[in-house]
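>>> Quick one: sequence plus predicted model below, questions after.
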Amino acid sequence: MSENKTKKQVVKLHPDDNVLVALSDLQKGESITFEAETFILKDLIKAKHKFYTQDMIKGQEVIMYGVLVGKVQTDISKGSLMTTENLKHAADPYAYRNASYEWQAPDIYKYKNKTFKGYKRNDGRVGTANYWLFVPTVFCENRNLDVIKEALHNQLGYAVSDKYNQFTHELLQGYLNGEDIESINIELNPTPKNNRIFENVDGIKFLNHQGGCGGTRQDSATLSALLASYANHPNVGGITLLSLGCQHLQVQDFVNDVKKQNPEFDKPLLIFEQQQTESEEALITNAIKKTFEGLIEINQYERTDAPLSELCIGVKCGGSDGFSGVSANPAVGYTSDLVVALGGKILLAEFPELCGAEQNLIDRCITKETAEKFIDLMESYDALAHKVGSGFHMNPSPGNIKDGLITDAIKSAGAAKKGGTSPVVDVLDYTELVTKPGLSLVCTPGNDVEATTGKAASGATLILFTTGLGTPTGNPVCPVIKVATNSVLATKMKDIIDIDCGPIISGEKSIEEMGEEILDYCIKAASGEIIPKAVQLNQDDFIPWKRGVSL
C-alpha cells in the first residue's frame, strides 16, 4: 500500500494485480479513477470486495498480491464484481529453486535499547506471564478439573463470572416474585478487576481435552508431547497433573516427554492418580491443598528486565475478511519484521492458509533442508485432505467468502502477510519447539483454536490474532492480543478487540506506523502493564490436533 494518508476508494495490492479492492461501498455505474485509468462499475462493490480491472475470458488467471489466486469461470467485463460464481481457486505449483533472497530489515533504532519485564526461567527463556497449570492425562479427569477450577478461581480472585451470577440472581428473584421475565431490565455492573491473592501469579489455567484414551496410541503420544510442551512453557511456573490410571497416556509417558524436551526441568510438578486414591474427595482436596502450597512458591517469582530479543510472538488470523490482507495482516507483518530485526522469534502457522504463498516462503528459506521440510509437510497435509475428498481450497468459511475472501489462495496470500518479509530460518512440525531467532513456520491447521494451541506448544509467549469479523479465541498459557482489520468491528466488539487497524483503511496511518503501535502494545502486554481482553475474559481455548484432516 502507498504511504499516502489521504482517503482512497480502492487499493491495488501489487503492481501485477488485475483486481482492485474497494475500501468503501462503491455503487453500480459509479466511475472510479485509479492510476490514470477509469473503471465504470458493472455491479455494486461493497467494501472489502474486489472488481476486475480488465475484460476477462473463461480460464484466464486472476492475480492478487502478485500471485495466482484463481481462474475466471466465464467471460466477464472490466469493472465486474469478483464472486464465487465467476472465480474458482487456483494456485501456482511450487518447488525448491535455490533462490537468492535478500531481506531489507526495518529501522529498529527506536527499539534498540528497550526492554520488557518478564519472568526469567532457569532454562534461559523468558515468560510474559506466570501461570499455574492443571493438566489431565485423560478426558475422564475433566470434571475433577472443573470442580477444582471453580473452587480456586472463586476463592483466589481469578473468576470473571460475577456479573453473570448477578444477572442470573436477578432473573431468579423476578421469577420467584411472579414477574414477566421479558420485562425485567437488569443493568450489569462492569466485571470487577481480579482481586488476586497471589500478586505474582497471573492465573490458574486448565487444559481440559477429549484425548488420552480411546483413540489411537499415536494420538495419545502426540497429546503427551503437546501437554509436555505446555508444562515446559516459559509462561508456566508450576503444574498439577491429574490421571485416572488405566488410560493410554500414562503419567510416565508425560514425564518422559517433559524430560526429553527439557532435561533440566525443575518446575514444581504435582501428580495425582485417581485409581490410587481412596476417594474423589481425597483426590480433589489433596490436589487443591498441594497446589495452594505451589502457588505460594511461584508467587515468589518477580518480573525483571529482559531484552526484546527474548520475545517469541505467534501470528494468527481468524474470522478473516477482505481487509485482513490489506490492513491488520501487513501491519502485524511489519511488527514481525521489527521483532526479527531485534533478534526475537516469530511463529507463522496455519499451513492450509499458506496455499498459493508457498513459493515465496520457499524462496525465503535459508537452507535447502528447511525448504524441503516445508514442502514435505505441506504436500503430506494436502494429500490427507484430498484423500477424504477435501483439500486446502475448501478452507474459506461462509463468513470469509461473504466478506470478500473468494478463494483459498486470496485468503492465504493475505494471511501470509502476518509473517512479514524476513528469511525463514526454520520449519517446525506440530509440538516442535522453536529454538532459532527469526521467522519459523509451524505446521498446524487453520482452525483458530488448534492453531493457537500449536503456536503456544512451539513456544509463543504472545500471540497476535488478527480478525475482520470478530472471534473470542484465546489460549490458556499464551496471552492472545486481538487486532481488528477495520474500525467498525473494533467499535462493535470493543469488549474483545485490543488494537484497531482501521486507520490504515481510512488513510490516517501507514502500515509501518500501525506495526510500531502493535509492537509497543506487545511490549506492555509482555510486561504485564496491559492485560489483553482475551486474558481478562479467561478465553482459555485448548484443542489438541489429532493430525487428521482439519482445515
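That came through, no problem.

>>> Only C-alpha atoms from now on, for both contacts and neighbour counts.
Will do.

>>> Helix or strand next in line after the longest strand along the chain, which one?
In the chain, taking DSSP state E as the definition, the longest strand is strand 236-243. Counting by DSSP states H and E, the next helix or strand C-terminal to strand 236-243 is helix 251-261.

>>> Give me the next element, helix or strand, following that next one.
strand 269-273.

>>> what's the neighbour count on residue 104?
Neighbours of residue 104 under the rule other C-alpha atoms under 10 Å: 10.

>>> counting contacts, what elements does the longest strand of the chain pack onto?
strand 131-136, helix 217-231, strand 269-273, helix 280-298 (3 or more C-alpha pairs under 8 Å, 6 or more residues apart in numbering; DSSP states H and E).

>>> Second structure follows, compare the two:
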Amino acid sequence: MSLVVLNESDDVAVATTAMPAGATVGVRGAGEVTLRGDLPAGHKVALRDLAAGALVRKYGQVIGRTLAEVRAGEHVHMHNLGMPEDAAARATQGAAGSTLLLPADLRRTFQGFRRPDGRVATRNYIGVLTTVNCSATVARKVARLTEDDAEGVEGVEGVEGVDGVVALTHGTGCGMAAQGEGWDLLRRTLAGYARNPNIGGLVVIGLGCEVNTVTGLMADLGVAEHVPVSSYTIQELGGTSSAVQRGVELVRRMTSDLAGTVRTEVDVAELVLGLQCGGSDGWSGLTANPALGVASDLLVAAGATTVLGETPEVYGAEHLLAARATSPEVADALMARIRWWETYTQRQGTTLDANPSPGNKAGGITTILEKSLGAVAKAGHSPLAAVREYAEEIPRPGLVFMDTPGYDPVSVTGMVAGGANLICFTTGRGSVFGSRPVPTVKLATNADVAGRMAGDIDLDCSPVVEQGLPLEEMGRRVYDLLLDVASGRRSASEELGLGGEEIVPWQLGAVL
C-alpha cells in the first residue's frame, strides 16, 4: 500500500489502493501517515492538520477549502472539503507553454485517405444527415439497411475503402427561431459534420415543413466539390417507406463510387485530435490524462493539431492555460469564455461546481477545481495557439481550445464539427462512448475499470502508478496507438458499433 503526492506543496495524498483505518502507510517522498478511517482507492487523505477554512492544495494548486478542522490521516472529500468563492483567483500562476524536441525514433507518418482538396481522413464514411428530428427515423433506417445488410439489402460491410454508413441525426431543427445563437450553433454543427474529411459522401434528408429547411441548409453546407451530395424531403416523396427506399438507393450508388478508395502514407501533421475525458476519477490526473498530455505534446511538436474542450472542466485551472497562450488575445478569448459560463450557470440557478457527477465523486474527485486540474493534463504543456467557439473550424497546427460543455456527447460533437479526424477519450469509471464518423480511442485510468470493461478499453494507463512506468513511456504508447487507429485499426468502440447515437449538438435558445 502507498500514497502518492503530486506536488511537494500538496496538503493531500492519493490512495493507490483501498486502505483500512489504522493502517500506517508510506507516502512516496514524504514519510508516512496513519489513516483515521477507511480510504477508498483514488481518494485523498490529509498529510497534515488543517484548520477550518484552510485552502487545500493538490497538483500544487487550490482544489477547495476545508469545511471544518481536518486532522492528518483523515479522509478528505465531500464531508469536509468545499468550494471557496475565490479559488480561481487564488490559484498559482502557471508556466508558459513549451514545445518538445522530438525523439529521433518517433513515428512521423500514418496511413490515411488523402482527399482531392488536400485534407486527410482517418475513415471513409457515407453520412445520412437530417435537417430535423422528424427525419431521424428515416435516416437511421437508411443507415441500418445499407450498412448492416439487414432485410436482404446489400450492405457496405466488406466493401474495400468504405468504412460504413452513419446516420447524423439530432433532436431539433424545428420549433426554434431561425436566427440567434441557437440557430447559429445548429447550422454550424450540421455543416461541420458534412464537411468533416471523414465524410466521403452525403445524403441530406428533411421532412419538408421544418424551420431548418433542406434548401436553406444545402446552401450553407460548403461541402468540397469531390464529395457526392444528394438531398430530398420525406413529404415530397410521399412518406416514410418511399423516403427510406430513396435513401438506400442513393447510399448504394455512393458506395459503388467510393469503393476502392485507398489509404496512402501521410504526415502525422494531418491529424486533428480531440482530447476528451468522461467518467473521471481520482486516478485520471495521475495516469491517463497526463499520458495523453505527453502524446498531445508529441503531436503538436510534429506539426499536428490537438483540441481541448469542456470549458466547465477547466474552470479553476484556466490560469494554467492562459499562461501558455501565444498572445494576449488568445488568453483574453479563453477568459471571456470562462466569464460567459459563470454568467450562464448563474442564470440557470446553478454553479460550475455542480459539474462533478456522482460517479466522479465516488471515484475520489470532490470539487470542480480538482477535476479541472486533472482534466487540463490532457493538453500537456504545449503553447495554447487559439481559442474557438463551439463547432467552429479548428485552425491548424498547434494546441487549440474549443468552448464546449463538459457533457461528453455534446463536447465531442463540437470537435467533430470543427474538423477533428480522431478522438482520444480517457475514463476512470468506464465509458461506452463512440463518435462515428470519427474513431474514438479510449484510455483507462485504472486497472479495475480496464479489466471490468475490457471490451470497451483500448489501453490501460494504470502502470504509471501501479508499476512506476514513466509517463513519457506511457505517452509514447498512447501516441503509437493513436497512429495505428488513424491508419485503420479499429478501436474498441468501433468494434462494438458505438458512435451512431452520440451526435448531440449543443442546444441554446428558445424552444418555440
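Received the coordinates, thanks. Being a predicted model, the structure only gives us computed values, none of them experimental.

>>> TM-score for the pair, please.
Comparison of the two superposed chains (TM-score structural alignment, normalised by the length of the second structure) gives a TM-score of 0.93, and 503 aligned residues with a C-alpha RMSD of 2.3 Å.

>>> one step back: average distance between the longest strand of the first structure and the second structure?
Here the mean offset of strand 236-243 of the first structure against the second structure after fitting is 0.5 Å, by mean C-alpha distance after the TM-score superposition for the first structure.

>>> residues in the second structure aligned with that strand?
Under TM-score structural alignment, strand 236-243 of the first structure corresponds to residues 199-206 of the second structure.

>>> tell me the most buried of the helices and strands packed on strand 236-243 of the first structure?
Of all these, strand 131-136 carries the top mean neighbour count, a mean of 24, counting by mean count of other C-alpha atoms under 10 Å.

>>> distance of the residue nearest to residue 331 of the second structure when sequence neighbours are not counted from residue 146 of the second structure?
What sits nearest to residue 331 of the second structure in space, not counting adjacent residues and going by C-alpha to C-alpha, 6 or more residues apart in numbering, is residue 322, at 4.7 Å. Look at residue 322 of the second structure and residue 146 of the second structure: by C-alpha to C-alpha, to the nearest Å, they are 47 Å apart.

>>> List the buried residues in the match of strand 236-243 of the first structure.
Across stretch 199-206 of the second structure, burial judged by 16 or more other C-alpha atoms under 10 Å covers 199-206.

>>> ok now do the residue mapped onto residue 255 of the second structure from the first structure, which residues does it touch?
Alignment note: residue 255 of the second structure maps to residue 295 in the first structure; criterion TM-score structural alignment. Neighbour list for residue 295 of the first structure: 132, 198, 201, 238 [criterion: C-alpha atoms under 8 Å, 6 or more residues apart in numbering].

>>> got those residues as CSV, with distance to residue 103 of the first structure columns?
Below are those laid out as CSV (distance: C-alpha to C-alpha, whole Å):
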residue, distance to residue 103 of the first structure
132, 40
198, 45
201, 40
238, 40
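
>>> for the residues you listed, which one is nearest residue 89 of the first structure?
residue 132 (45.1 Å; C-alpha to C-alpha).

>>> Surely the closest one and residue 204 touch.
Yes: using C-alpha atoms under 8 Å, residue 132 of the first structure is in contact with residue 204, at 4.8 Å.

>>> okay, and the common contacts of those two?
By C-alpha under 8 Å, 6+ apart, no residue touches both residue 132 of the first structure and residue 204.

>>> ok, and the closest non-adjacent residue to the residue most central in space within the first structure?
The geometric centre of the first structure, computed from its C-alpha atoms, lies nearest to residue 316 (C-alpha atoms, centre = their mean), at 3.4 Å. Closest residue to residue 316 of the first structure apart from its sequence neighbours, by C-alpha to C-alpha, 6+ apart: residue 465 at 4.7 Å.

>>> mind checking what the one you found lines up with in the second structure?
So residue 465 of the first structure corresponds to residue 425, using TM-score structural alignment.
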